[in-house]
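Asker: My questions concern the predicted model and sequence given below.
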Amino acid sequence: MAHRWQNDLTHKDITPEPLFWNRRKILAGLGGVGLGAIGGGMAQAEASPLEPNTWEEVTSYNNYYEFGTGKTDPSEYAGQLTTSPWSVEIDGLVDRPGSYGFEQILSEMTLEERIYRFRCVEAWSMVIPWQGFELSDLLALAGVQAGAKYVAFETLLRRDEMPGTRYPVLDWPYREGLRLDEAMHPLTIMATGIFGKPLPNQNGAPLRLVVPWKYGFKSIKSIVKITLTDQEPPTSWNMANAREYGFYSNVNPTVDHPRWSQATERRIGGGLFARREPTLMFNGYEEEVASLYAGMDLTKNY
């Protein structure tokens, strides 16, 4: 069975931008869903064609409440965010705690940075070519200690540049968390760009989390702090409404959100009356990640 990603592509293999727009040359991962590591020598999975969404769709339909609750608010207001210089504080149960500059991180990751394409699902879906590196590689810079069980994240809080944070929509700053084995999985990446370009502000510049089997739930943007801990960390949506948002928040068509169903999805770009398609368990990555939850009741641990 074909895999949805490969770990043998580097910056030398990145597809020139014009090829991104030649959609007939872009193939998806297994069964027409998921991820294919793509580059100049694009990995050809046994798959049916799956077109990526357009730049306009990817950059103008976003959830980023620090800039407003509307889907177009981030593209309208995020341009005022200052993203350079940037640093990420890594602390907690690590051997080398400290502030890691974004350029330092990139210099360490140059040989490992890849292009990934994930199929991203919430109640809607789109296909996005992400540029980035595995989160596990970043954590290795700080040295994960044996007692660590969870990874906590925080987003930048800068009220003068983030108009949405002037309102108590959430308890700012935005917080997210993963269990350590979820964070160390090779599908869990830190994204630095899309379509071979630096990440736009509205998409979470300069560094954001992408967890494809949790997309729409675990997508923290503009990260400034990462903490390794032995305790399950608080997360913003769980703090705001624990009934609707559990800590695990997997894409699971058998567990409905109290206000909508995860059973089907609508592709962004297909129009208002686009046909809804069945949502796949773990967003189509069941073979790769189901073992992380062996023995767990995913209805209870949603």
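Answerer: Cool, got the structure.
Asker: switch to C-alpha atoms for all contacts and neighbour counts from now on
Answerer: Noted.
Asker: which residues touch the most centrally placed residue in the chain?
Answerer: Note on the chain: the residue nearest the mean C-alpha position is Val210, at 1.5 Å, using C-alpha atoms, centre = their mean. Applying C-alpha atoms under 8 Å, 6 or more residues apart in numbering, we find Val210 in contact with 188-191, 218-220.
Asker: just the strands in the stretch 1-150 of the chain please.
Answerer: Remark: strands assigned in the stretch 1-150 of the chain by DSSP state E, counting those that start in this stretch are 87-92, 98-101, 114-121, 124-134, 150-155.
Asker: nearest to Pro206, of those strands?
Answerer: Nearest to Pro206 among these is strand 87-92 (9.8 Å), distances taken as C-alpha to C-alpha.
Asker: Which strands and helices lie in contact with the closest one?
Answerer: strand 98-101, strand 223-229 (3 or more C-alpha pairs under 8 Å, 6 or more residues apart in numbering; DSSP states H and E).
Asker: out of these, which comes closest to Gly29?
Answerer: Of all these, strand 223-229 sits nearest to Gly29, with 28.1 Å by C-alpha to C-alpha.
Asker: Quick check: what element follows the closest one along the chain?
Answerer: For strand 223-229, the following helix or strand on the C-terminal side (DSSP states H and E) is helix 236-240.
Asker: Check what contacts that next one and list those residues.
Answerer: Identification of contacts with helix 236-240 by C-alpha under 8 Å, 6+ apart yields 170-171, 174-176, 244-247.
Asker: repeat that with 10 Å
Answerer: 154, 169-177, 217, 242-249 (C-alpha atoms under 10 Å, 6 or more residues apart in numbering).
Asker: among those residues, which ones are buried?
Answerer: Using 16 or more other C-alpha atoms under 10 Å as the burial test, the contacts of helix 236-240 include 154, 170, 172, 174-177, 217, 245-249 as buried.
Asker: would you list those in TSV and tack on secondary structure?
Answerer: Conversion of the buried ones among the contacts of helix 236-240 to TSV gives the following (DSSP: H, G, I helix; E, B strand; the rest coil):
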residue	secondary structure
Glu154	strand
Leu170	coil
Trp172	coil
Tyr174	coil
Arg175	strand
Glu176	strand
Gly177	strand
Phe217	coil
Tyr245	coil
Gly246	coil
Phe247	coil
Tyr248	coil
Ser249	coil
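Asker: Could you single out the nearest of those to Ala45?
Answerer: Nearest to Ala45 among those is Phe217, at 27.2 Å by C-alpha to C-alpha.
Asker: Included below, for side-by-side comparison, is a second structure:
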Amino acid sequence: MLLRTRQEIPSSEITSQSVMREFQRNRRQFLAGLGTMAGAAMLPRTMFAATKLNASPTKYNLGDITPQSKVTSYNNFIEFGPDKSDPERNAQSMHVRPWTIQVDGLVKQKKTIDIDTLMKLRPIEQRVYRFRCVEGWSMVVPWDGFSLGEFLKTLDPLPSAKFVQFFTLHDPKQMPGVNSSGVGPQGYSEGLRMDEAMHPLTLMTFGSYGETLANQQGAPIRIIVPWKYGFKSPKSIVRIRFVDKQPETTWNDLNAPAYGFYSNVNPSVAPWRSQERERVLGSGFLPKIVGTQPFNGYGNEVAHLYAGMDLRVNY
């Protein structure tokens, strides 16, 4: 079992002006959300229906679980809007069935896989992972899925494949913010080195809290890489491509100094804001501020992947 070392911050810092400004912003979002909830109550219940998943828990665990309501109402999904509350409001009309994933690139045989067939490939596990955003907030979520690496093996990538690239849905009709998001017509893209993708911690994710993913969380399928910043966990995946060179990725293309390709959690690197501390979502009226751990607390499991690399350069 993983152990978490807490680095609490003095109360004088917790009540600093920056934290209080953030608190006031959250309070305004909460009050605005009351109106959203009232409107949602009038919509058909089937729009928000979630299927229960039969997931068995695993040993991975790092922290106190964040309330589900917080996780499903505070999301980064720029194709549905720039604010954290936009995805919950705007993503409900996205159609997640039928859904297929195209597999191509350096692979023995190109193929198209149906999501329902994919979900039956292996038993679904529940893994409680800490999820850390480059914006300075974190949450702990019970994600449901199975090893990405085990799935990638079934695709028979060629030995020359050194990276795997993921593309997400790009549909302006369903995604009201996609044209202003900076995401190109091929869709949001992310990439991992093959050994990162094959690591046992990397999860091909179909659900959370024992239910299928909500649309705003990246339904029907996303990736979770717990030792990296959240933007390295692409949502609503429609294509997987194997390549021999480091692929272009959306955030790295848009702002490389702030969003390095590797994006391992490194508190000592602050390309656009300090990463030494984080705000724990759902931790109470005054949010808890804690010290950020290298590799998001998963260093014992993944640090060997980067032996000999300068992590201030390859952040």
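Answerer: On my side now, so go ahead. In this text the structure is predicted, and so the values were computed from the model without any measurement.
Asker: Superposed, what's their TM-score?
Answerer: The TM-score (TM-score structural alignment, normalised by the length of structure 1) is 0.83; 265 aligned residues with a C-alpha RMSD of 2.0 Å.
Asker: sorry, back to before: tell me how far the residue nearest to the centre of structure 1 lies from Gly295 of structure 1.
Answerer: 25 Å (C-alpha to C-alpha, to the nearest Å).
Asker: What does Arg158 of structure 1 correspond to in structure 2?
Answerer: In structure 2, the residue paired with Arg158 of structure 1 is Asp171, using TM-score structural alignment.
Asker: what kind of secondary structure is that match in?
Answerer: Here Asp171 of structure 2 is coil, with the state taken from three-state DSSP.
Asker: Phe30 of structure 2 now?
Answerer: Quick answer, by three-state DSSP: Phe30 of structure 2 is helix.
Asker: could you pull out the strands for the stretch 201-302 of structure 1?
Answerer: 208-210, 223-229, 264-267, 277-278.
Asker: In TSV, list the ones you listed along with distance to Val121 of structure 1.
Answerer: Formatted as TSV, the strands of the stretch 201-302 of structure 1 follow (distance: least, C-alpha to C-alpha, whole Å):
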stretch	distance to Val121 of structure 1
strand 208-210	12
strand 223-229	21
strand 264-267	7
strand 277-278	11
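Asker: related to what we said a few turns ago, my understanding was that the match of Arg158 of structure 1 contacts Asn179; is that so?
Answerer: Yes - if you go by C-alpha atoms under 10 Å, Asp171 of structure 2 and Asn179 touch, sitting 9.3 Å apart.
Asker: which neighbours do those two share?
Answerer: 79, 185.
Asker: who's in contact with stretch 159-168 of structure 1?
Answerer: 64-69, 73-74, 77-82, 156-158, 170-174.
Asker: rerun at 8 Å
Answerer: Residues lying outside stretch 159-168 of structure 1 but in contact with it, judged by C-alpha under 8 Å, 6+ apart, are 65-69, 77-78, 80-82, 157-158, 172.
Asker: Now the terminal residues of that stretch, how far apart.
Answerer: By C-alpha to C-alpha, the extent of stretch 159-168 of structure 1 from end to end equals 12 Å.
Asker: And the helices in structure 2?
Answerer: Taking DSSP state H, the helices of structure 2 run over residues 11-14, 17-40, 68-71, 86-90, 115-119, 148-154, 194-197, 250-254, 299-302.
Asker: So what's the residue count around the counterpart of Glu66 of structure 1 in structure 2?
Answerer: Matched by TM-score structural alignment, Glu66 of structure 1 corresponds to Glu79 in structure 2. By other C-alpha atoms under 10 Å, the residues close to Glu79 of structure 2 number 27.
Asker: Next: Ile113 of structure 2.
Answerer: Ile113 of structure 2 has 14 neighbours, counted by other C-alpha under 10 Å.
Asker: Enumerate every residue touching it.
Answerer: Applying C-alpha under 8 Å, 6+ apart, the residues near Ile113 of structure 2 are 100-103.
Asker: of these, buried ones?
Answerer: 100-101, 103.
Asker: Turn those residues into TSV, columns for distance to Pro267 of structure 2.
Answerer: Listed next are the buried ones among the contacts of Ile113 of structure 2 as TSV, based on distance: C-alpha to C-alpha, whole Å:
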residue	distance to Pro267 of structure 2
Thr100	38
Ile101	35
Val103	35
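Asker: and Thr168 of structure 2, how far is that from Phe80 of structure 2?
Answerer: Here the criterion is C-alpha to C-alpha. By it, Thr168 of structure 2 lies 13 Å from Phe80 of structure 2.
Asker: okay, those two: which has more neighbours?
Answerer: Set Thr168 of structure 2 next to Phe80 and count neighbours by other C-alpha under 10 Å: Phe80 wins out with 27 against 21.
Asker: what does stretch 202-214 of structure 1 correspond to over in structure 2?
Answerer: The alignment of stretch 202-214 of structure 1 onto structure 2 (TM-score structural alignment) covers residues 216-228.
Asker: one step back: burial count for the closest residue to the match of Arg158 of structure 1 other than its chain neighbours?
Answerer: In space, and not counting its chain neighbours, Asp171 of structure 2 is closest to Val178: 7.4 Å by C-alpha to C-alpha, 6 or more residues apart in numbering. Neighbour count for Val178 of structure 2, taken as other C-alpha under 10 Å: 24.
Asker: same thing with Gln80 of structure 1?
Answerer: When neighbours are counted by other C-alpha under 10 Å, Gln80 of structure 1 comes out with 12.
Asker: now swap in the one 4 residues further on and tell me
Answerer: By the criterion of other C-alpha under 10 Å, Ser84 of structure 1 has 11 neighbours.
Asker: What's the match for it in structure 2?
Answerer: Counting by TM-score structural alignment, Ser84 of structure 1 lines up with Arg97 in structure 2.
Asker: which residues touch Thr264 of structure 1?
Answerer: 123, 253, 276-279.
Asker: Identify the residue of structure 2 aligned to it.
Answerer: With TM-score structural alignment as the criterion, Thr264 of structure 1 matches Arg277.
Asker: No further questions, thank you.
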